[in-house]
Each structure stands twice: as structure tokens, then as C-alpha cells.
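[1] Sequence isn't available, so here's the structure alone:
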């Protein structure tokens, strides 16, 4: 059992990361939130890789949140410690053919 399963509050929030990536990702704020400060500086200095890096990060986060809502446990995007992010796009997530609470679960 990894640390993120023992303490879900230690996991970074996928929705916060997605919102930061969409609105402030061009200057790397999403990377700073995830603890990836070196790539955050690089992203800020290149203005999101002239928009390409910003677009790819936003797309991966959106796809990751969508797939998590459909039951995928491990995502594409990790934080600086290699932990998966938590929360999907909806309040309930489909897991093993059943809906379970996502946003307000422990």
C-alpha cells in the first residue's frame, strides 16, 4: 500500500491542476502546483513551449480526469513525488461496474 492510499489528502487534486493548466498553464503554474518547479520555470520562460507544451499538458490532464472518472486508477500525470492525482471530472466515478463517490469521499 503506497502513501497516497494511506493519506489521500497528500495527493494533489486533478481538478485544481486542470484548471490551473487551462488558465495559467502558459506560465507554468500547473507545474509549480505539482511540485515540478524546474519544468515550471522552463514552461514559463518559453511561454508554454510557444503554446504547444500548454496544449499537450491541458489535453493530458483532461483525458486523465475523464479516464479516472471511468474507473482508471493510475493516470498519465503524476506529481513531483510520482504519486497519482486524485478526483475526476464528476462527483461519482464508475468503478468495477458501480458508481462510487469521488469528490466528497474520505
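    Perfect, I can see it now. Just so we're clear, the structure is a prediction, and the values are computed from it rather than from any experiment.

[2] For the rest of this, base every contact and every neighbour count on C-alpha atoms.
    Fine.

[3] distance of the residue nearest to the spatial centre of the chain from residue 45?
    Central residue check for the chain by C-alpha atoms, centre = their mean: the C-alpha nearest the mean position is that of residue 14, 3.4 Å away. Counting by C-alpha to C-alpha, to the nearest Å, the separation of residue 14 from residue 45 is 24 Å.

[4] try residue 25
    The value you get for residue 25 to residue 45, if C-alpha to C-alpha is used, is 12 Å.

[5] got another, please set it beside the one above:
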């Protein structure tokens, strides 16, 4: 005797009886073939359409621009390899290009291809506040004087 012969089989008429038994007598039962599957849900925290999944994240671009913009990592991340290399070789245009690109990211001007960065509308306020707090902390710690003394020590 095999395992398949020990399991009782349910006939199609028994299945129909079970599906109607789950409903009240005045309610009609829908056959299982008429039930359509639900569409897949987007990932948690994702307000955009599923076709935007290939787009680059605004938060990642902003953090790369803020922290490593002088190396051009924000440009590399958004697919601008030639300008990213020039930005890295010039150390962010001696800081000027870095600040301009950070402003472009915060204003929503830096794009990936022809589409806006994913999550810009949702996270732009947090990015502005975070950038402002970073500038206040950097100024209070006198990071510019520290960088200046390090550069004069190297030369």
C-alpha cells in the first residue's frame, strides 16, 4: 500500500457541497474559478508606482552628495560617469561644484535619466533640515579651519 492510496480523495460534488456549506442559505456561493487573484502589493514605504523601482533613490543621492560630493559619487550613482570623473579629479570643483550639486539635489534638479529621483516628494523636507543641521554643526565645530590647517600641513 502506498501513501497516495491512504489519503481519501474528495469528489467534485463533495467540493461543491463544502463551498456552499460555508455560506448562509440565502447567500449564493461563488465558484473558485471566478475568484481573481489580488495584485501584488508594493514594498512597505514605497508610494511610487512599481515601474519606478529601477529609478535611483533621492535619499541615497542626497547623502552621497552631502558626504562624498567632492568625489563625485552622487554623479556616478545617477549615471553621469564622465562628469563624475571630472568632479572627482577637481575635488568637486574645489568645493564650488560640490555646493552647486548639493543645491541641485535638494531642489530636485538632479535626475536619473529623464525621470525624477524616487522619493523626492516625500523626503525633501527631511533632506533640507538635515543639510541645515549639518552646516550648523560643521560651522560650530569649525570644520573649515580644521580642513584649512590639514591642507596647509600637507603642502
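    Alright, I've got the coordinates. Keep in mind that what you see is a predicted model, and the values were worked out from it rather than measured.

[6] Now the TM-score, please.
    Once superposed, the chains reach a TM-score of 0.64 (TM-score structural alignment, normalised by the length of the first structure), with 77 aligned residues with a C-alpha RMSD of 2.2 Å.

[7] show me the contacts for the residue nearest to the centre of the first structure.
    Residue 14 of the first structure makes contact with 61, 65, 85-88 under the criterion C-alpha atoms under 8 Å, 6 or more residues apart in numbering.

[8] Show me what it lines up with in the second structure.
    Mapped onto the second structure by TM-score structural alignment, residue 14 of the first structure lines up with residue 58.

[9] how about the helices in the first structure?
    Counting by DSSP state H, the first structure has helices at residues 3-6, 14-24, 29-33, 37-45, 47-50, 52-69.

[10] tell me the most buried of those?
    Most buried of the helices of the first structure, by mean neighbour count (mean count of other C-alpha atoms under 10 Å): helix 29-33, with a mean of 22.

[11] The second structure: matching residues for that helix?
    Using TM-score structural alignment, helix 29-33 of the first structure corresponds to residues 73-77 of the second structure.

[12] mean shift of that stretch relative to the first structure?
    Superposed on the first structure, stretch 73-77 of the second structure shows a mean distance to its aligned partners of 0.4 Å (mean C-alpha distance after the TM-score superposition for the first structure).

[13] what residue of the second structure matches up with residue 67 of the first structure?
    By TM-score structural alignment, residue 67 of the first structure lines up with nothing at all.

[14] just residue 44 of the first structure next, same as before
    Matched by TM-score structural alignment, residue 44 of the first structure corresponds to residue 88 in the second structure.

[15] I'd assumed residue 74 was in contact with its match.
    No. Counting by C-alpha atoms under 8 Å, residue 88 of the second structure stays clear of residue 74, with 10.4 Å between them.
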